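please find the sequence and the predicted model below.
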Amino acid sequence: NFEDQIKHKLKHEVPFPSWTVFPLGRTFIKLRDGYWTNEVSPIDYMKNIRKPVLFIHSENDSFIPASMTAELYAAKEGPKQLYIAKKGAHAQSYNENPKEYEDQIDQFLKKLV
């Protein structure tokens, strides 16, 4: 969920505990954007997705941990596939693993036909 993502980033980028800045940040987002961060939770909606999903992530992603994608995958019912690329930073799975990436897409699509 969004709050876990924010706390993950704060832990790695802010030199003091997240509890000191997180409440202020949450309030700022509410005032600026009109929602509370705890209202954004993709995993809560996975049960509503009926279409097949190919989850793709990079093992070394420091922006969003690969474990979060694994959790989404576990929560998704029905047709699904998970590909965790060995190399690549955030959103770089294809750039760092083009052949394997394309193979995973082909494999996923062939299962659906």
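Yep, that arrived.

from now on I want contacts and neighbour counts done on CA atoms only, so please keep to that.
Fine.

the helices in the protein, which residues?
For the chain, the helices defined by DSSP state H cover 2-13, 18-33, 66-75, 93-96, 98-112.

measure the residue lying closest to Ala89 once chain neighbours are set aside to Thr69 for me?
Excluding its sequence neighbours, the residue lying closest to Ala89 (Cα to Cα, 6 or more residues apart in numbering) is Asp61, at 4.6 Å. Relative to Thr69, Asp61 is positioned 11 Å away (Cα to Cα, to the nearest Å).

second structure for comparison follows:
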Amino acid sequence: VEDCGYTNVWDQFSKELKEQFGLPQFPLMYTADWLCRLEYGWGFKEASALKQVARCHLPMFFIHGDKDDYVPTWMVYQLYEAKPQPKELWVVPEADHAHSYLFNTEEYAQKVKAFVDPYIR
């Protein structure tokens, strides 16, 4: 079960940089990416949920609030498209970031159970 996932670190950091500080990607994102490569051997675009779900053949249930402005809802559609079957998507009406369960506890539990049950019995 994947709830509120982002596409990759570059996308998420760039979004936050713009929204919280009004700054463009260049030069800060490029400099931070370069420093990360230098220090750790990987870059922000390599830290990619998109690349990982594309390789995953296990069942995956994607959940995302349609009012999520921290990890934008558009990201779940890219993740879902990248993932091979079996998969399912639930975009939760009126839920913001990480509140799908809080606002829809019974429905959330029912949907997760319905998705997981065939694979664990």
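Cool, got the structure. Since the structure is predicted, the reported quantities are computational estimates derived from the model, not experimental observations.

superposing both, give me the TM-score.
Structural agreement between the two chains, given as a TM-score (TM-score structural alignment, normalised by the length of the first structure), stands at 0.82; 113 aligned residues with a Cα RMSD of 2.1 Å.

number of residues surrounding the residue nearest to Ala89 of the first structure?
Applying other Cα atoms under 10 Å, we find 19 residues neighbouring Asp61 of the first structure.

which one in the second structure is aligned with it?
By TM-score structural alignment, Asp61 of the first structure lines up with Asp68 in the second structure.

Pro23 of the first structure too?
With TM-score structural alignment as the criterion, Pro23 of the first structure matches Tyr30.

please apply the same query to Lys87 of the first structure.
In the second structure, the residue paired with Lys87 of the first structure according to TM-score structural alignment is Glu94.

ditto for Met46 of the first structure
By TM-score structural alignment, Met46 of the first structure lines up with Val53.

which one is its match nearest to, not counting chain neighbours?
Closest residue in space to Val53 of the second structure, ignoring its immediate chain neighbours: Lys83 at 5.1 Å, by Cα to Cα, 6+ apart.

any idea how far Ile49 of the first structure is from the corresponding residue of the first structure for the one you found?
Alignment note: Lys83 of the second structure maps to Lys76 in the first structure; criterion TM-score structural alignment. Lys76 of the first structure sits 7 Å away from Ile49 of the first structure when distances are taken as Cα to Cα.

gap between stretch 46-66 of the first structure and the chain center?
5 Å (Cα atoms, centre = their mean, to the nearest Å).

go ahead and name everything in contact with that stretch.
Applying Cα atoms under 8 Å, 6 or more residues apart in numbering, the set of residues contacting stretch 46-66 of the first structure from outside is 5, 8-9, 69, 72-73, 75-93, 105, 108.

buried ones among these?
Burial of the contacts of stretch 46-66 of the first structure was assessed by neighbour count (16 or more other Cα atoms under 10 Å); the buried members are 8-9, 69, 72-73, 76-77, 80-85, 87-90, 92-93, 108.

show me the contact partners of stretch 87-100 of the second structure.
By Cα under 8 Å, 6+ apart, the list of residues contacting stretch 87-100 of the second structure reads 3-4, 59-71, 80, 103, 108, 115.

buried subset of those?
A residue is treated as buried here by neighbour count (16+ other Cα under 10 Å); on that basis the buried members of the contacts of stretch 87-100 of the second structure are 3-4, 60-68, 71, 80, 108, 115.

looking at these, spot the one nearest Tyr40 of the second structure.
When these are compared for distance to Tyr40 of the second structure (Cα to Cα), Val71 wins out at 24.8 Å.
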